[in-house]
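*Asks:* have a look at this prediction, sequence included:
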Amino acid sequence: MPIANVPAAMITAPGSGQGKSMVTAALARLHRNAGRNVRVFKHGPDYLDPMVLEVASGNPVYQLHPWMTGEYECRWRLAEAAQTADLILVEGSMGLFDGSPSSGDLAKLAGIPALPVIDAKGMAQTFGAVALGLASFDPELPVHQVIANKTGSSYHGELLRESLPEGIRLLGAIPRNDSMNIPDRHLGLFQAAEMDDLSDRLNKAAEVLMSAGLDALPKPVSFTFETPSKPEQCLVGHRIAVARDAAFSFIYRANLDLLTAMGADLVYFSPLKDSEVPVADALWLPGGYPELHAQTLAENRTLLASIRACHQAGMPILAECGGLMACAEELEDKSGKVHQLWGLVPGRATMANRLSGLGLQSLETSLGSLRGHTYHHSSLATPWQPAARARKQAGSEGEAVYYHRNLVASYFHGYFPSAPALVAAIFRAEQVRFS
């Protein structure tokens, strides 16, 4: 793959809640509106931010994480994007140095400078101390510019600029503005498809950034890497029905790409609207928000009968997180109302007011290690005993994995490219030994 020099930056922050997601999206829209081809990536296991970033940039968004997706894939995806992009942005996760590997680790791996967004509300000269701390914490990671967010006035912006030490420049000061806000809920941002005015919001946010002087391109970065070999064509002629609608939308784009590259024919359906599962050889029920649509799912009795028939016939089914919840006999929503759902898994899924599972995990099998993550606000009470358990990144016991009549169900979300042979075996109902 030839070397490509493309302006690039890792948009990060001292911690969560600083506004980096909206700043990244607004930057993407600003440069897209200027006629540039913008490619955006997201560090870590996140479904919701990429949905917004795709609308902002007009291009597909992929996850990058040196542990989950692998260092090789991180470098390759960036180098591939650089062949046609005018600008590459990577949105970090949490704080710049939080997690292992952190956003800072990815920035160093890719050779991309970090551009922190710092919430300056209620802050003056201390802004410089925060910037200095971020810039000096890891000498191998360049931090030459910062963005001040939620400033109160032009004078406030000047105070922040003057507080910065030598070698760190204020790229821009973003004033407090309603256009820089996107609604969220318990799992994060609203889904892009739920916001009819999202494009207008992004255009207005881009105008705010333009007024703040944030239209300059970052310095070019050199990208080069060899394209990986194609996966084995082990799903040729295999049709996989994928649930995809407002209730089931947590899908890594790379997972779809892999299934297609292995020869699978993907057909989508909506459990909220459709009356039956399309004719297929296997079924994938990804995560999402079934708890917000439990009443509609419960009332779609023809679809319920179709899914039960698939299971009774022994069709391979993969149910992840929200898919697992919908497969339970009952789902208790946040108001305490109990809904009768698909009944493939005995027991009840119950929503909680706090996180019940969070973090990177892997599922060890005879066909490889499937890496991924868990993030949920519910729990499942079931008489079933797990066939296996995923392992947390630190090595301790993670999410239960249930297996019954070719149904594989878990709160664990898998990143398919980390274990292609295992994924193919699940969708072909082949023997898998869990470690």
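*Replies:* Looks like it came in fine.
*Asks:* C-alpha only now, for contacts and for neighbours.
*Replies:* Fine.
*Asks:* show me where the stretch 1-150 of the chain has strands.
*Replies:* 4-12, 38-43, 62-64, 87-91, 114-119, 145-151 (DSSP state E, counting those that start in this stretch).
*Asks:* reformat those as TSV; add mean neighbour count.
*Replies:* Output for these, formatted as TSV (neighbours: other C-alpha atoms under 10 Å):
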stretch	mean neighbour count
strand 4-12	24
strand 38-43	26
strand 62-64	24
strand 87-91	26
strand 114-119	26
strand 145-151	23
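*Asks:* any idea which of those gets closest to Pro316?
*Replies:* Using C-alpha to C-alpha as the measure, strand 62-64 is the one of the strands of the stretch 1-150 of the chain that comes nearest Pro316, at 26.7 Å.
*Asks:* just give me how far the closest one sits from the chain centre.
*Replies:* 7 Å (C-alpha atoms, centre = their mean, to the nearest Å).
*Asks:* follow-up on the earlier one: nearest to Thr382, of the strands of the stretch 1-150 of the chain?
*Replies:* Per C-alpha to C-alpha, nearest to Thr382 of these: strand 62-64, 32.6 Å.
*Asks:* residues near Asp178, how many?
*Replies:* 10 (other C-alpha atoms under 10 Å).
*Asks:* what does Gln385 give?
*Replies:* 10.
*Asks:* how much space between the residue nearest to the spatial centre of the chain and Glu329?
*Replies:* Geometric centre of the chain, nearest residue: Asp46, 1.9 Å, by C-alpha atoms, centre = their mean. Going from Asp46 to Glu329 by C-alpha to C-alpha, to the nearest Å gives 28 Å.
*Asks:* how about this protein, which residue sits the furthest from its center?
*Replies:* In the chain, by C-alpha atoms, centre = their mean, Tyr155 is the one farthest from centre (37.3 Å).
*Asks:* next, that residue: secondary structure please.
*Replies:* At Tyr155, secondary structure determined by DSSP: H, G, I helix; E, B strand; the rest coil is helix.
*Asks:* got a list of what it touches?
*Replies:* By C-alpha atoms under 8 Å, 6 or more residues apart in numbering, the contact list for Tyr155 is empty.
*Asks:* what's stretch 35-54 in contact with?
*Replies:* 21, 24-25, 28, 31-32, 57-65, 68, 81, 84-93, 103, 106, 188-192, 250-252, 372-373.
*Asks:* which residue ranges of the stretch 151-300 of the chain form helices?
*Replies:* Per DSSP state H, counting those that start in this stretch, the stretch 151-300 of the chain carries helices over the ranges 154-163, 198-211, 253-261, 294-299.
*Asks:* what about versus this one:
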Amino acid sequence: MAIRHCPALFISAPASHQGKTTLSAGLARYHRQQGRTVRVFKTGPDFLDPYVLEQASGHTVYALDLWMNGEDDCRQRLYQAAAEADLILIEGSMGLFDGTPSSADLAQLFGVPVAAIIDAAGMAQTFAAVAHGLATFRPGLPFYGVLANQVASSRHAEMLTAALPASLNYLGAVMRQQDMGLPERHLGLVQAQEVDDLEARLERAATQLANTALAQLPPPVAFQPATAPSLPRLLDGVRIAIARDTAFSFIYPANVQTLQALGAELHYFSPLADDTLPDCDAVWLPGGYPELHLAALARAQHSRASLHAHVAAGKPLYAECGGMLYLLDSLTDKQGNSEAMLGLLPGHARLNSRLSALGLQQLQLDGAVLRGHTFHYSSLDTPITPLTHASRATGSGQGEPVYRHGSLLASYLHLYFPSNPAACARLFLP
């Protein structure tokens, strides 16, 4: 297998809320408009940004995380993308050096040059100091340049660059534009399918980036050979029904592909549409926003009856985060509105105004380890004693509880199935 060369760029920033997703999506759209094949990746566990990046680029967006995926998985996905892409973009998470592992760790390991976006609103010459710090903080980090975002005027742009070192590549300015940014809610961005004018926003971002140095392809990066492991057909012929709609949409594409590679037959249904469960051997209720659809879920009697029948028959049901909340007796949103849920897992949950849990965690189950993450604003009250607890990737303290109740297994954890495909298969077997 030969080394593959492909232009690539790592889009990062000094912090969250600097405009990384908007501009990564805009850049993908711009180069796509030029007739180029653009493959985009998202650093770290994230379900919301990838939907926007997918719409911008026209291709599936995969997560890259050195702890959750592992180095081999990240390397294989980048190598495969390099075979078909004219440009690879990787959107970072949080700030460039935040987290363990950080965006900088990923960029440096694979030699992908970093373009740092700095929100310059309320800033002048200090822009140069922040840019200099990002570029020089870690020796050996490939640094491509810096882009100013939220720039008020051409005069403002002059002030931002006045003190910039000549050795630091200035990539240009993106002017402040209210109808270009992406709307947010408590778990992050509003889902792409819910933003009516997303296409217009992507086009505006692409137009702005056409006037920057990012309109030119970055230098090619050498991606080392790597192949995906061949998986045993542990789920051959197993029919898995997956809830998928705007209430249940937090699904890693890599998880779906892992189930398919294991031999599973996948069928989708929508609790919001009150679908009856397809003929299946197992059910997966992924995370999402059930708290935004309480009344519709409470009315979904066909879904309710068929899920009850599934569990009564002793068939496996695996639920993550929002999927677990749907299993409870009731769920209360931030405004205090409560509705009855499925009543398959005793307990109640309430949405809080503050974050309840965030971070990478791993689960040891039946002697095997699966990795993933947690991110939620709700708190759960249940009389069920946890089967076990996950452990945190870093720091001390217990991770998320995992509940087994009859044939169902539920937790706040979002698992990354490729981290242990054999262990993943057991989630869906009796």
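*Replies:* Happy to help now that I have it. The structure presented is a predicted model; accordingly, all values stated were derived computationally and were not measured.
*Asks:* now the TM-score, please.
*Replies:* TM-score of the superposed chains, computed with TM-score structural alignment, normalised by the length of the second structure, equals 0.98; 429 aligned residues with a C-alpha RMSD of 1.1 Å.
*Asks:* circling back: where's the residue nearest to the centre of the first structure relative to Glu166 of the first structure, distance?
*Replies:* 35 Å.
*Asks:* and Pro220 of the first structure, by the same measure?
*Replies:* 22 Å.
*Asks:* between these two, who's got more neighbours?
*Replies:* Pro220 (17 against 8).
*Asks:* residue contacts, that one?
*Replies:* Counting by C-alpha under 8 Å, 6+ apart, Pro220 of the first structure has contacts Asn5, Val6, Pro7, Ala8.
*Asks:* enumerate every residue touching the aligned partner of Lys204 of the first structure in the second structure.
*Replies:* In the second structure, Lys204 of the first structure lines up with Arg204, judged by TM-score structural alignment. Counting by C-alpha under 8 Å, 6+ apart, Arg204 of the second structure touches Gly26, Met180.
*Asks:* what do you get for the one 3 residues further on?
*Replies:* In this structure, Thr207 of the second structure makes contact with Gly26, Tyr30, judged by C-alpha under 8 Å, 6+ apart.
*Asks:* equivalent analysis for the one 4 residues further on, please.
*Replies:* With contact set as C-alpha under 8 Å, 6+ apart, Asn211 of the second structure has these partners: Gly172.
*Asks:* ok, it to Tyr30 of the second structure distance?
*Replies:* For Asn211 of the second structure, the distance to Tyr30 of the second structure - C-alpha to C-alpha - is 11 Å.
*Asks:* please enumerate the strands of the stretch 151-300 of the second structure.
*Replies:* With DSSP E, counting those that start in this stretch as the criterion, the stretch 151-300 of the second structure has strands spanning 170-175, 184-185, 188-189, 220-223, 239-243, 248-250, 265-269, 282-285, 287-288.
*Asks:* now for the fifth one, which elements pack on it?
*Replies:* What it means is strand 239-243 of the second structure. strand 265-269, strand 282-285 (3 or more C-alpha pairs under 8 Å, 6 or more residues apart in numbering; DSSP states H and E).
*Asks:* with the first structure overlaid, report how far it is off on average.
*Replies:* Averaged over the aligned pairs, strand 239-243 of the second structure sits 0.3 Å from the first structure after superposition, using mean C-alpha distance after the TM-score superposition for the first structure.
*Asks:* that strand: which residues count as buried?
*Replies:* Using 16 or more other C-alpha atoms under 10 Å as the test for burial, strand 239-243 of the second structure gives Arg239, Ile240, Ala241, Ile242, Ala243.
*Asks:* got the angle for that strand vs strand 265-269?
*Replies:* 30 degrees (axes from the mean of the first three to the mean of the last three C-alpha atoms, to 10 degrees).
*Asks:* with the longest one instead?
*Replies:* Taking the same axes, to 10 degrees, strand 170-175 of the second structure and strand 265-269 form an angle of 30 degrees between their directions.
*Asks:* re the thing from before, could the contacts of Pro220 of the first structure be laid out in CSV, adding distance to Gln125 of the first structure?
*Replies:* Formatted as CSV, these follow (distance: C-alpha to C-alpha, whole Å):
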residue, distance to Gln125 of the first structure
Asn5, 36
Val6, 34
Pro7, 30
Ala8, 29
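*Asks:* so which of those residues comes closest to Thr227 of the first structure?
*Replies:* Asn5 (17.3 Å).
*Asks:* the residue nearest to the closest one when sequence neighbours are not counted and Ala8 of the first structure: what is the separation?
*Replies:* Nearest residue to Asn5 of the first structure, sequence neighbours excluded (C-alpha to C-alpha, 6 or more residues apart in numbering): Ser222, at 4.4 Å. According to C-alpha to C-alpha, Ser222 of the first structure stands 9 Å off from Ala8 of the first structure.
*Asks:* same check on Ile251 of the first structure?
*Replies:* On the measure of C-alpha to C-alpha, Ile251 of the first structure and Ala8 of the first structure end up 26 Å apart.
*Asks:* got TSV for the strands of the stretch 1-150 of the first structure, with distance to Leu259 of the first structure too?
*Replies:* Output for these, formatted as TSV (distance: least, C-alpha to C-alpha, whole Å):
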stretch	distance to Leu259 of the first structure
strand 4-12	29
strand 38-43	21
strand 62-64	15
strand 87-91	25
strand 114-119	33
strand 145-151	40
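*Asks:* Tyr268 of the first structure: which of the ones you listed is closest?
*Replies:* So among these, strand 62-64 is nearest, using C-alpha to C-alpha, at 20.2 Å.
*Asks:* ok, and what's touching that closest one?
*Replies:* 40-46, 50, 69-70, 73-74, 106, 252-254.
*Asks:* could you do stretch 224-241 of the first structure as well?
*Replies:* Residues contacting stretch 224-241 of the first structure (C-alpha under 8 Å, 6+ apart): 1-4, 75-76, 79-80, 258-259, 261-269, 277-284, 420, 424, 427-428.
*Asks:* try it again with 6 Å
*Replies:* Identification of contacts with stretch 224-241 of the first structure by C-alpha atoms under 6 Å, 6 or more residues apart in numbering yields 1, 3, 76, 79, 262-268, 280-283.
*Asks:* top of the residues you listed by number of neighbours, please.
*Replies:* Top of these by neighbour count (other C-alpha under 10 Å): Leu283, with 27 neighbours.
*Asks:* next one: the longest helix seen in the second structure to chain centre, how far?
*Replies:* The longest helix of the second structure (DSSP state H) is helix 20-33. Centroid separation for helix 20-33 of the second structure versus its chain: 17 Å, with C-alpha atoms, centre = their mean.
*Asks:* that helix vs the first structure, mean deviation?
*Replies:* Relative to the first structure, helix 20-33 of the second structure is 0.5 Å off (mean C-alpha distance after the TM-score superposition for the first structure).
*Asks:* before we move on, the earlier item: would you mind measuring from the residue farthest from the centre of the first structure to Glu162 of the first structure?
*Replies:* Tyr155 of the first structure is 11 Å from Glu162 of the first structure, by C-alpha to C-alpha.
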